[in-house]
Structure formats: C-alpha cells, structure tokens
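# Here's my sequence, what's the structure:
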Amino acid sequence: MAISIALALIAALAGCTDLRQTEPDRTANEQLLISTAADKAIAQIDFGDLREQSVFLETEYLESYDKPYVIGTFRARIAQQGGYLAADRKKAEYIVEIRSGALSINRELFYIGVGGFEVPIPLSEAVELPLATLYEDFDRTAIAKFAAVTLAAEDGRMIQSVGPVYGLAWMDEDSVLGIGWDTSNTLPKALQDNPRPAE
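Next up is the predicted model:
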C-alpha cells in the first residue's frame, strides 16, 4: 500500500511540470537549424558569371520551408557576387530559377532510463510512472538541398546549371543524471562562449 501511495505522489508531482518551452509556435533552435543549413548550401553557389549583369530571380518553382529567408539569401548571394537584381523580369538580361529538394530537420532521440509506463494499482486506476533518464542523447540535423539554373531572358537559352548543393546544420544535446550540455554549428563561437546573463 505504501508503494502505491508513493507512486501516486510521484505521478502527481510530475503533473505539475509546465511543458511549454517557447512562446512562438517555433523554437529559436529550429529556426537557427533551418536557416543555417540554407546559408551553408547557398554559399556554395557561384554567380560570378553574372557580375554587372541585370538578373531576375524567379521563385515560382521554389517550394521550401522558410521561403522568404531562402529567397533573401539567394538575392544576397547574387548581389554579393556583383549581379544587379532586376525588379522586373522583362528588364533583366538573365533569369535565375531556383528550386529546393529539401529543407527540414531530422530528429533522433536515444535514452537510457526508467519509467514512462503505467503501473497497475489494485482497486484503482493505473498510475503513469514518469520517465527518469539516466542518459539522454537528442540529435537534430537540418538538411538543405538547392539547385539553380541561369537562362538568357531573351530566348530562354540555358547559360548555367548549378547544383544540387547541400547544407547541413546540427545541434546535439546530451545529459547524464540531469546534467546537460550541447554542441552545434548554428551559432558563431563568440556567441557560444558568452555566459548566460545572470537572473
């Protein structure tokens, strides 16, 4: 009987935990993973042949998560390499069509622990025994895949085909007996080294 009461108290205490981890619908980590993967992929594309040429970026064939960010990054890449971005397709010398094959996150969770299952109690409802992990490894990897083709605006003749290019961003979180640490390639080292502000 004492064991049953103890289990019920543990379950009741676990039920007081606030599971909400972020105020927006998406976490900053998710946004950083996706945008970093996109950055790393697009940075591999060479638009140097379009230097001092007027370019219209065609996004009709781009289906992608965080589409505005991807489009902005492509525009920045063209401009950084000397291309002139045209607002009107009819006034451009070249058309760059972009497309995405992937931009999402794979998640993998491995843990060693106890609990996380129901314990039957005689003459009462079963009690959910909360999960207590001894070791936990939570890995997230964002994968981006992009390609682009440059066409002559006058007749649609293909000038250049680029890609596919790939970008990876990762974030690994580990914990042992509740003591955790994480590693990632989503933040500059200067930010990673910054201590958390004192509360």
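
# use CA for all of it now, contacts and neighbours both
OK.

# Beyond the host helix or strand of Asp172, next helix or strand please.
If you go by DSSP states H and E, Asp172 is part of strand 158-176. Going down the chain from strand 158-176, the next helix or strand is strand 179-184, by DSSP H and E.

# ok, then the element right after that next one?
helix 189-193.

# and that following helix, how far out from the chain's middle?
From the chain centre to the centre of helix 189-193 is a distance of 19 Å (CA atoms, centre = their mean, to the nearest Å).

# repeat for stretch 90-97
On CA atoms, centre = their mean, the centre of stretch 90-97 falls 31 Å from that of its chain.

# and what of stretch 76-93?
28 Å.

# what's it in contact with?
42-43, 46-48, 50-57, 75, 95, 152-154 (CA atoms under 8 Å, 6 or more residues apart in numbering).

# Second input sequence below; structure requested for side-by-side comparison:
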Amino acid sequence: MALAQTSFLSGDPRTNRRRVRQSFTLSLVMVLVTIAVTGCASTKTSNTARTATEQLLISSAIDRAMSNVRFDEFANYKVFIDEKYLDSVDKGYLVGSLRHNVLQSGGQLVATADVADVVIEPRSGGVGTDTQESYLGIPSLGIPGMPIELPEVKFVSRDTQMGTAKLGLVCYDPKSGKALGLGGETTALTHNNDTYLLGMGPFRSGSVLDQREKAVGFNGVGGSFMSNPAHIAKSKPVMMVNKPAGMPSLDVPFNAAPQIATLPEGITTNR
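This is a model prediction of the structure:
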C-alpha cells in the first residue's frame, strides 16, 4: 500500500507537465482557429448632395405659396402652363404642383397655347434656403502676447435653416395676348431649428418636424432622448381616381403600408 502511494506521488509531476503541454497546445490551436475565422465587416453609407431637410423646406414653402392662389377660377377652362420664364431650384416640383392645382380645381391642361383658353406664366422671385447660427455663451478669446486662444463655450446654441418660395403668376388670353387678371406674387417661408443645450441635442422644431409628424407620426430622424414618445401613424391614402356613378368598383380593402419600419418590441420613438 505504501509502495503504490509512493509510485503515484512520484508520477504526479510528469502527469502535470503532460497536462500543461496539452492545455498549451489546445489553447494555441484555438487561438490560431480564431485568427483564421475572424473577419471584419464595414458598412458603406452615402448621402445625397442635397439633404432631405433642405428639399422639404423648399417643397413645403412652394406648397404654402401655392395655397395662397385662387386656382378654382380655372374650372372648366383649357389651361396651358408656359414655363419658359421660370428658372428656380426644384423647378420640376414647382411646375408639377402648379399642374396639380389646376387639375384639382377643375381645369383642363393642354399641350399648346393655341388651343388654350388661358395661359399661366409662372416665374420665380426666389426659391432656396438660408442658414442662421446663434448661441449664448463665451466667444473664443486670445491672450495678449501669447500664442494661446481660449476656445468658445456655448451654453445654448441654435442652428436655423429657412426655406423661401416667392412665386409670381400671371394669366393671359393666348388669342389676344391681353391679361385676364392682375396676377401677382405669393411668398411663403418655412424653417427648421436644431437647438443644443450644453452640447446635448439636437432638440428639433419647425416646419419639417411638423410635416414629418403629420405624415408618419414622428419626426423620422430619431429626435432626442429627452422628448415625449409619439404615436407611429400611417400616412393618409392618396385617392387617385374618383370613379363616376355607375362604374364598377373593386371591393378590395385598402391597407396602407407603414411609412416607417416596425420597431423591435419594447422600443419607442422619441421626438
């Protein structure tokens, strides 16, 4: 019994060294396998040359300017829109909105002026955006006689981007060339505010935020963590054709798709 115990004890160091070598070999193999299978992935993102906020500011200003025009006066008239004197940013949207309003009022669009009852001649007095930056804090200060400048400190700052649309409209009879009314100009403004408090933000407000919330239920760009959660809504369906009475209609329910992605359970959106 004593001999067996002595033999076991004398063989224990060799067993330990063997186990250490096995553990080291196994660890080395695992490290090599990890290096071999480990990879990296990167996601490439890009942005359009013009931000969506800028485009929304301009399109919203155009919509607001159009809302100040009496398009119902073109009902039952053949209308030609002459855009040769129109030169502006987002000209396509401006002309398309003008055509839409004429059609919505009951007017009929024609392709040439010689068959029209009325020619509408739009012009741009200014369609674009401006940026204004303001802050409350301490400006950067230079120390006299020393190449040192103390950085500025902003307690509260606000970046405001404004959209402007000034449109001119005149109508005339294509046969006589005489004006059918005084015409005039219509101007509208939009704005988007990004406010920062001690470096926290942005806290958003303005026309773009209101439009996004009206469309999808929240601002669509994440908002700030200190604002109240908003309900995620669906956009109102766009009715394209009003069918005359007596025409068959498809009794298929319309299910509008959500205007934003479905969020994971337990996560809410904040404005």
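
# if you look at the contacts of stretch 76-93 of the first structure, which of them are in strands?
54-57, 95, 152 (DSSP state E).

# mind listing the strands for the second structure?
78-81, 108-109, 118-138, 141-142, 149-150, 153-172, 184-197, 200-206.

# between these, which gets nearest to Ser59 of the second structure?
Nearest to Ser59 of the second structure, of all those, is strand 153-172, at 8.6 Å by CA to CA.

# among the strands of the second structure, which is the most enclosed?
strand 78-81 (a mean of 22; mean count of other CA atoms under 10 Å).

# Which positions in the first structure sit opposite that strand in the alignment?
The aligned range for strand 78-81 of the second structure in the first structure is 54-57, by TM-score structural alignment.

# What's the match for Ser157 of the second structure in the first structure?
For Ser157 of the second structure, the residue aligned by TM-score structural alignment is Glu136.

# oh, I was asking about Leu57 of the second structure
So, by TM-score structural alignment, Leu57 of the second structure is matched to Leu33.

# try Val69 of the second structure
Looks like Val69 of the second structure aligns to Ile45 there (TM-score structural alignment).

# residues touching that match, list them.
Counting by CA under 8 Å, 6+ apart, Ile45 of the first structure has contacts 162-163, 165.

# Run through the residues that contact Phe24 of the second structure.
Counting by CA under 8 Å, 6+ apart, there are no residues that Phe24 of the second structure touches.

# Quick check: it vs Val31 of the second structure, distance?
11 Å (CA to CA, to the nearest Å).

# now Ser88 of the second structure
63 Å.

# Those two: who's more crowded?
Ser88 (16 against 11; other CA atoms under 10 Å).

# Touching, the more buried one and Val95? I think so.
No - here Ser88 of the second structure does not reach Val95: they are 10.4 Å apart, not a contact under CA atoms under 8 Å.

# Could you tell me which residues make contact with the closest residue to Ala41 of the first structure other than its chain neighbours?
Of all residues not flanking Ala41 of the first structure in the chain, Gly167 sits nearest, at 4.1 Å (CA to CA, 6 or more residues apart in numbering). The contact partners of Gly167 of the first structure, by CA under 8 Å, 6+ apart, come to 36-42, 143-145.

# swap the cut-off to 6 Å and go again
37, 40-41, 143-144 (CA atoms under 6 Å, 6 or more residues apart in numbering).

# Look up how far Gly125 of the second structure lies from the residue mapped onto it from the second structure.
Counting by TM-score structural alignment, Gly167 of the first structure lines up with Ala188 in the second structure. Look at Ala188 of the second structure and Gly125 of the second structure: by CA to CA, they are 11 Å apart.

# how about Ala11 of the first structure, secondary structure?
helix (DSSP: H, G, I helix; E, B strand; the rest coil).

# That one and Thr22 of the first structure, how far apart?
24 Å.

# what does Glu58 of the first structure give?
35 Å.
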